[in-house]
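S.K.: Generate coordinates for the sequence data below:
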Amino acid sequence: MSRSRVKVEGLRELDRALGDLKLSTARNVGRRTLKQALEPMAEAARQNVAKDRSGELRASIGVTSGRPKGRGYRRQDRIEAHMGPGQLPQAIQEEFGNRRQSPRPFMRPAWDAGKGLLLENVKTILSEEIAKAVQRAARKAARQAAKGGK
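M.R.: Below is the predicted model of the structure:
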């Protein structure tokens, strides 16, 4: 199975704004951004599932910022989000086929159709999330100043 990587360039201002936030806040902003940006692609994958009598495969497709099970060590200096089906054997059979069943891909078409929009969503959502985080930090600082400043 091939892995696709996308490198986003031209986001220097947003990167600087993220750098001005506390590290934990910046990570949370990044996670929320990636999860929101991937959700339309997950919805497209759900719609692409060909035949799912029980609805289990369609329902298992989701977005998470946690590490998928069995994926080993997670680097602490990265923010990751994952989109796809849960650990269902039928997901692999459906996407890639087997000797009795031809492939009926649902993930790859969702990626191919949504990857351009994904990058635009990341830019838009990230700028909104940074603005919200800055506003929350300002409100918190104002509350602390009103209490006597800690």
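S.K.: Could you use CA atoms for every contact and neighbour count after this?
M.R.: Fine.
S.K.: Tell me where this structure has helices.
M.R.: Read by DSSP state H, the chain holds these helices, from start to end of the chain: 12-20, 23-48, 56-60, 89-96, 107-147.
S.K.: is it true that residue 26 touches residue 19?
M.R.: Yes - taking CA atoms under 8 Å as the definition, residue 26 is a contact partner of residue 19 at 7.3 Å.
S.K.: before we move on, the earlier item: let's have the helices of the chain in a markdown table, adding mean neighbour count and distance to residue 4.
M.R.: Below are those laid out as a markdown table (neighbours: other CA atoms under 10 Å; distance: least, CA to CA, whole Å):
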| stretch | mean neighbour count | distance to residue 4 |
| --- | --- | --- |
| helix 12-20 | 13 | 23 |
| helix 23-48 | 19 | 14 |
| helix 56-60 | 17 | 21 |
| helix 89-96 | 16 | 16 |
| helix 107-147 | 15 | 10 |
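S.K.: Could you also give me the structure for this next sequence, so I can compare it with the first?
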Amino acid sequence: MSVTIDVEGFAELEKALDNLSKSAGKAVLRRALKKAAQPTADLARSMAPVKTGKLAKSVIVGTRLDGRQARIHRRMFRDDKAAVEMFVGPSYLRGDGGRHGHLVEFGTSKMAARPFMRPAWDQDKNAMLERLSDELWAELEKSIRRAEKRAAKLAAKG
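M.R.: Have a look, this model is predicted:
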């Protein structure tokens, strides 16, 4: 399933990011996305059904997918050259709980669905986009200040 979100006011942000190196710009985006998405992950953790507690502990914000997820993602976004991607959800990398997160979320023939990721997203998406905007500007300003400081230091050395 794909979700499309239209946001406004990011053109100025993109122009400001163009003033940074590619790696610095990606780092800004990565840090801002992680900070903005963390409350959504926390909300999903609190909504996860508790049997052993492993599922809730496995919900993370990260850049990595497991092998199967990565293959599906590559097929879905083959032509999309996104600069930075961040994922929120159960991770198999963080214990056994994440391996079965999709079964809990969507259910099986023997088990009713107990969604926790989608309700967390639905409840937090607008606030997350606001946080993302704020975090992007804050991270961008910090990165620009660091770059200016480095340039001044290099100029002083001569």
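S.K.: I'd like the TM-score for the two structures, please.
M.R.: After superposition, the two chains reach a TM-score (TM-score structural alignment, normalised by the length of structure 1) of 0.88; 146 aligned residues with a CA RMSD of 1.7 Å.
S.K.: And the helices of structure 1: which comes nearest residue 81 of structure 1?
M.R.: Closest approach to residue 81 of structure 1 among the helices of structure 1 (CA to CA): helix 23-48, 6.1 Å.
S.K.: Check which helices and strands the closest one sits against.
M.R.: In terms of contacts (3 or more CA pairs under 8 Å, 6 or more residues apart in numbering; DSSP states H and E), helix 23-48 of structure 1 is packed against helix 56-60, strand 62-64, strand 82-84, helix 107-147.
S.K.: Mean per-residue distance, that helix versus structure 2.
M.R.: With mean CA distance after the TM-score superposition for structure 1, helix 23-48 of structure 1 departs from structure 2 by a mean of 0.6 Å once superposed.
S.K.: so what corresponds to residue 63 of structure 2 in structure 1?
M.R.: Structural correspondence for residue 63 of structure 2 with respect to structure 1 (TM-score structural alignment): residue 65.
S.K.: Isn't that match up against residue 35?
M.R.: Yes - using CA under 8 Å, residue 65 of structure 1 is in contact with residue 35, at 6.9 Å.
S.K.: Find residues that contact each of those two.
M.R.: By CA atoms under 8 Å, 6 or more residues apart in numbering, residue 65 of structure 1 and residue 35 have these common neighbours: residue 81.
S.K.: give the contact list for the alignment partner in structure 2 of residue 133 of structure 1.
M.R.: Matched to structure 2 by TM-score structural alignment, residue 133 of structure 1 sits across from residue 143. Taking CA under 8 Å, 6+ apart, we find residue 143 of structure 2 in contact with 24, 28.
S.K.: ok, residue 143 of structure 2 to residue 106 of structure 2 distance?
M.R.: 41 Å (CA to CA, to the nearest Å).
S.K.: Find the nearest non-adjacent residue to residue 34 of structure 1, please.
M.R.: Nearest residue to residue 34 of structure 1, sequence neighbours excluded (CA to CA, 6 or more residues apart in numbering): residue 81, at 6.1 Å.
S.K.: residue in structure 2 matching that neighbour?
M.R.: So residue 81 of structure 1 corresponds to residue 86, using TM-score structural alignment.
S.K.: mind listing what its match touches?
M.R.: 30, 33-34, 61-63.
S.K.: Among the residues you listed, which one lies nearest to residue 149 of structure 2?
M.R.: residue 30 (21.6 Å).
S.K.: hang on, isn't the closest one packed against residue 84?
M.R.: Yes - contact criterion CA under 8 Å: residue 30 of structure 2 and residue 84 qualify, at 6.5 Å.
S.K.: gap between the residue most central in space within structure 2 and residue 109 of structure 2?
M.R.: Centroid check for structure 2 by CA atoms, centre = their mean gives residue 86 as the closest residue, at 3.1 Å. Applying CA to CA, the value for residue 86 of structure 2 to residue 109 of structure 2 is 31 Å.
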